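Novice: structure, please.
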Amino acid sequence: MTLRLALAAALATGSAGASAATLAVGGNGAYATPAEAARDAQPGDTIVLSPGVYEGARFRADRLTVRAADDALPGSVVITGDVVGGKALFVIAGDDVAIEGITFEGAVAPDGNGAGIRAEGRNLTVTNARFAGNEMGILANSVAGSVLTVRRSRFTGTASRKADRVGHAVYANGIERLVVTGSTFTRGARGHYIKSRALDTRITGNRIDDTQGSASYLIDLPEGGAATIRANLLVKGPNPDNCCTAIAYGFEMRKGGSYANPPGPVRVTGNRFVSHAPGTVVFFANRSAPANAATLTDNDLVAERGRIVAASSDVTVNGILASESALASAAAFAEMALKPPLSGVFALLGFGLAGLIVGRRKAAAQR
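Specialist: The predicted model follows:
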C-alpha cells in the first residue's frame, strides 16, 4: 500500500480527493504480473503493461483502464496461459473498464467457452486489441443496462475445442447495447463471428471475412431487437458450417423460450456482401416472432459462386416489401434449406424466404 499511496500522491491533480494511480507491470514496473496489479488496483486506476508475455487476471475495481505501454508495438503485449476461474484470460468483474492494445491468445476452458475476455461487470470498452486462437474472443454476461464496445480490434482462429460447443468471436448476452466498429474477423470455425442478444446491436465499418474459415453465420441476432448493420464488408466463405445464411435475425424467438427482445428498428444499409458458397445464400434471413420488419438499402451483393437471395419476408429491400406474393413468384427457391448450426435443417418455405435476388454477379458466376 505504501507504493500505491506514493504513486497516487505523485499523480494527484491538486484535488484533495484525487486518488487515481498508474500501476506499471513488467519492464521496470513495480508489478511482475497483471494479477498482482489487479489485486492492488483501486477505482479509477490505470494498469500499464510493458511488452512481454503474461498470464491472465481478474479485475474487480471499477473505472479501470488496462492498456499496453505507449512504446509497445502492436502484438507485443500478450496474455496467454491458463484461463482464470475456468472462464477467460481476463475476467472483468468491475464496471466501466477499458482494455487497450493487448493481445489475447489461446484461451481454452473445460466447458469449451474459454474467452480472451469475459465481461461480468457493466460497460466494457475494448480498443486496438487482438484475439487469436481462443475458444471465444469476448464473452459478455447478461447485465442489465450494460454496453459492450469493441473498436479497431482483430479476431482470428476462434474455435471451441469441444465437439458439442461452438466458439464466437464476440458474444454478447442480455445487455443493453453491443457496438462493434472498425474491426476485423477471420478464420472462424463452426460458430458465428458476432452473436448478440443485446437489446440494440450496432455493427458498422467492419470486415467479417470467412474466406479462409468454416464459420456459421457472419452475424447472428437470435432474439431480435434493434439493429444497425452498416458499411461492413461481409464475406461468406466456400466452406461454411452453415451453407445458406449470412445474417440471421430472430432465429431463436420461435423456440418457446421465456425471453425475447422487444421489437426495434432494424436497418441493414451500405454493406458489401460477397458469397463464395457453392449454393444459394440468403443475405438477411428474418425469423422474428412476433414479426419485426427490417429495412435493407444500398447493399452490394456479389455472388462469386452460387447465387444470393437478398432477404426473407418482413424485410423491405430498397423500398420494396419482400412479401408472400414475392415468394410465390419465386418457387424455384422453395427447395432451398437453411441449416442453423447444431440444430438440423429447415425448409425454405418454413422460413418464408422471398426469392428476391439483387446485386450483381461477377463473370465467373454467370456461367
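Novice: hey, let's count contacts and neighbours off CA atoms from now on
Specialist: Noted.
Novice: check contacts around the closest residue to Met136 other than its chain neighbours.
Specialist: Sequence neighbours aside, Ala115 is the residue nearest to Met136 in space, at 4.3 Å (criterion: Cα to Cα, 6 or more residues apart in numbering). If you count contacts by Cα atoms under 8 Å, 6 or more residues apart in numbering, Ala115 has them with 83, 87-89, 107-109, 134-139.
Novice: would you list those in TSV and tack on distance to Val281, secondary structure and neighbour count?
Specialist: Conversion of the contacts of Ala115 to TSV gives the following (distance: Cα to Cα, whole Å; DSSP: H, G, I helix; E, B strand; the rest coil; neighbours: other Cα atoms under 10 Å):
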residue	distance to Val281	secondary structure	neighbour count
Val83	37	coil	25
Lys87	35	coil	23
Ala88	34	strand	32
Leu89	36	strand	30
Ala107	32	coil	32
Val108	32	coil	27
Ala109	33	coil	23
Asn134	28	coil	32
Glu135	26	coil	34
Met136	26	strand	34
Gly137	26	strand	34
Ile138	27	strand	27
Leu139	28	strand	27
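Novice: show me the helices in the stretch 251-367 of the chain, by range?
Specialist: Ranges of helices in the stretch 251-367 of the chain, per DSSP state H, counting those that start in this stretch, are 324-328, 348-351.
Novice: now these in CSV, with mean neighbour count?
Specialist: Converted to CSV, those look like this (neighbours: other Cα atoms under 10 Å):
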stretch, mean neighbour count
helix 324-328, 16
helix 348-351, 16
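Novice: and this one, so I can compare the two:
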Amino acid sequence: MKAYHTRAAIAITALALPLAAAFAQSGDGGFTVAETGRSYASLQAAVDAVGNTRATIRIAPGNYRQCAVQEAGVIVYEAAEPGTVTLAGRACEGKAALVLRGTGAEIRGLTFTGISVPDGNGAGIRLEAGSLNVAYARFENSEQGILSAADPAMRVYITRSTFSGLGTCENSAGCAHSLYIGDIGALTVRESRFERGTGGHYLKARATEVTIEGNSFDDANGRTTNYMIDLPAGSRGRIADNWFVQGRDKENYSAFIALGAEDILHPSDGLQVVNNEARFVPGLKRNSVFLADWTGERVVMQGNRLAAGLKQYEAR
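Specialist: This is a model prediction of the structure:
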C-alpha cells in the first residue's frame, strides 16, 4: 500500500511540474490571459487587459483577497486546477467578488467565500449585463451566491456547482438568497447542490423560462430558511428529477416550491413539475405543500414522490 501511494505521489508531482513551470515563465502574477501568455498580479489588471475582446483568464492555485469589475468583452474565468482557486472576503463596488457587465462571462472551477457588504447583498457574482455560464463552482458562507439584474436578453446557465451557507433576511435591502435571478429570459440550473441555507430562499428567480433539473436541495442544516424554489413572477419550463429535504429550522415551511406569489410577469401555463422526490428530515412530522400556486394556470405535476404530510399541490 505504501508503494502504491509513493508511486501515485510521484505521478501527481510529475503532472504538476509542467503547470507550475508554465506559471513561473508567464510573468509575475497568478492571473494569466491564455491568448497572450501575459500574467498579472491582480485579477482587475487581467480583466482590463482583455478589454472588449474574447479571452480566458487562467488563475493559479491560491486564496485571493481580490475582486474585479468586467465592463466589456467575453471572459472565461478559469481555475488552472479546478477547486484550488478561492476569491475570498472582497467585494468590488460594494456588490460582489465579480461584477459582470460585459457581453458575457463563464466561471469554471472557482470558489467564492466570505462576501458581505453593508446592504446585505454581498455576492460571489453580481450579473448586471450579458449572459453567464457557471460550472464546477462553489459559493459559500456569504450573503448571496449569485445575484442578477433584470434584462430579458440575459441567459444564465449553471451546472455542477454548490451553494452552501448563504442567504439572510436581516438587512435593510431585504432578503438575500442562495441564488437570486431577476427578470431575465432564461435560467438553467442542473446537477447542482443547495444546502445549509442561512435565510431567504435557496433559489429565487423571475426568469421567463426555467429549467431546474437533477439538483439537490438539502435543508437539513438550514437556519431560518424559506422556500426551496421561489418563482414569484410566474415561469414556464421544467422542474424535474430534483431531490428535496426540508429541515426543522424554517421561517416559512408552508411550501417547498412557490409559483406566482408576487407580481405575475410571465405565463406559467404548462410548467412541468415532474419526477421529483421530496421529504422532511428524519423524525420531523409536519404538514406542508410541495407546490403552492398563486397563478391559477395549468401546471403539469406527475411522478413526484412525496413523504407523508406533504400535499402535492395547493392553489393560494
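Novice: what about the longest strand in the second structure?
Specialist: Looking only at the second structure and at elements set by DSSP state E, the strand with the highest residue count is strand 151-159.
Novice: whereabouts in the first structure does that one align?
Specialist: Per the alignment by TM-score structural alignment, strand 151-159 of the second structure matches residues 143-151 in the first structure.
Novice: what comes up buried for that stretch?
Specialist: For stretch 143-151 of the first structure, the buried set under the neighbour-count rule, 16 or more other Cα atoms under 10 Å, comprises Val143, Ser146, Val147, Leu148, Thr149, Val150, Arg151.
Novice: surely the third one touches Asn123?
Specialist: Right, the one you point to is Val147 of the first structure. Yes: counting by Cα atoms under 8 Å, Val147 of the first structure does reach Asn123; the two are 4.7 Å apart.
Novice: so who does Trp166 of the first structure touch?
Specialist: Actually, residue 166 of the first structure is Val rather than Trp. Gly112, Glu135, Ala159, Ser160, Ala189, Arg190, Gly191.
Novice: just those residues: which are in helices?
Specialist: The helices in this structure, assigned by DSSP state H, contain none of those.
Novice: quick one on the thing from earlier: elements contacting the longest strand of the second structure?
Specialist: Applying 3 or more Cα pairs under 8 Å, 6 or more residues apart in numbering; DSSP states H and E, one finds that strand 151-159 of the second structure makes contact with strand 131-135, strand 184-190.
Novice: that one vs the first structure, mean deviation?
Specialist: Per the superposition on the first structure, strand 151-159 of the second structure and its aligned residues are separated by 1.0 Å on average (mean Cα distance after the TM-score superposition for the first structure).
Novice: contacts for that strand?
Specialist: By Cα under 8 Å, 6+ apart, the list of residues contacting strand 151-159 of the second structure from outside reads 129-136, 182-192, 208.
Novice: likewise for stretch 289-297 of the second structure?
Specialist: For stretch 289-297 of the second structure, the external contacting residues (Cα under 8 Å, 6+ apart) are 234, 254-261, 264, 267-270, 278, 306, 310-316.
Novice: and it, which residues are buried?
Specialist: Buried residues in stretch 289-297 of the second structure, counted by 16+ other Cα under 10 Å: Val289, Phe290, Leu291, Ala292, Asp293, Trp294, Thr295.
Novice: need those residues in TSV with distance to Ala22 of the second structure, can you?
Specialist: As requested, those are arranged in TSV below (distance: Cα to Cα, whole Å):
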residue	distance to Ala22 of the second structure
Val289	55
Phe290	52
Leu291	52
Ala292	54
Asp293	55
Trp294	56
Thr295	56
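Novice: kindly provide the distance from the residue mapped onto Gly167 of the first structure from the second structure to Ile212 of the second structure.
Specialist: When the structures are aligned by TM-score structural alignment, the residue of the second structure matched to Gly167 of the first structure is Ala176. Separation of Ala176 of the second structure from Ile212 of the second structure (Cα to Cα, to the nearest Å) stands at 20 Å.
Novice: pick out whichever of the two has more residues nearby.
Specialist: Taking neighbours as other Cα atoms under 10 Å, Ala176 of the second structure and Ile212 compare with Ala176 leading, 30 against 22.
Novice: which ones are touching the more buried one?
Specialist: Taking Cα under 8 Å, 6+ apart, we find Ala176 of the second structure in contact with Gly120, Asn121, Glu143, Gln144, Gly167, Thr168, Cys169, Gly199, Gly200, His201.
Novice: leaving out chain neighbours, which residue sits closest to the alignment partner in the first structure of Gly303 of the second structure?
Specialist: The criterion is TM-score structural alignment: under it, Gly303 of the second structure has Asp298 as its aligned partner in the first structure. Spatial nearest neighbour of Asp298 of the first structure, excluding adjacent residues (Cα to Cα, 6+ apart): Gly270 at 4.9 Å.
Novice: next up, the contacts around that neighbour.
Specialist: Applying Cα under 8 Å, 6+ apart, we find Gly270 of the first structure in contact with Arg230, Ala231, Asn232, Thr297, Asp298, Asn299, Asp300.
Novice: what residue in the second structure is paired with it?
Specialist: Gly270 of the first structure maps onto Asn275 in the second structure when the alignment is built from TM-score structural alignment.
Novice: same check, this time on Val78 of the first structure
Specialist: Under the alignment (TM-score structural alignment), Val78 of the first structure pairs with Thr86 in the second structure.
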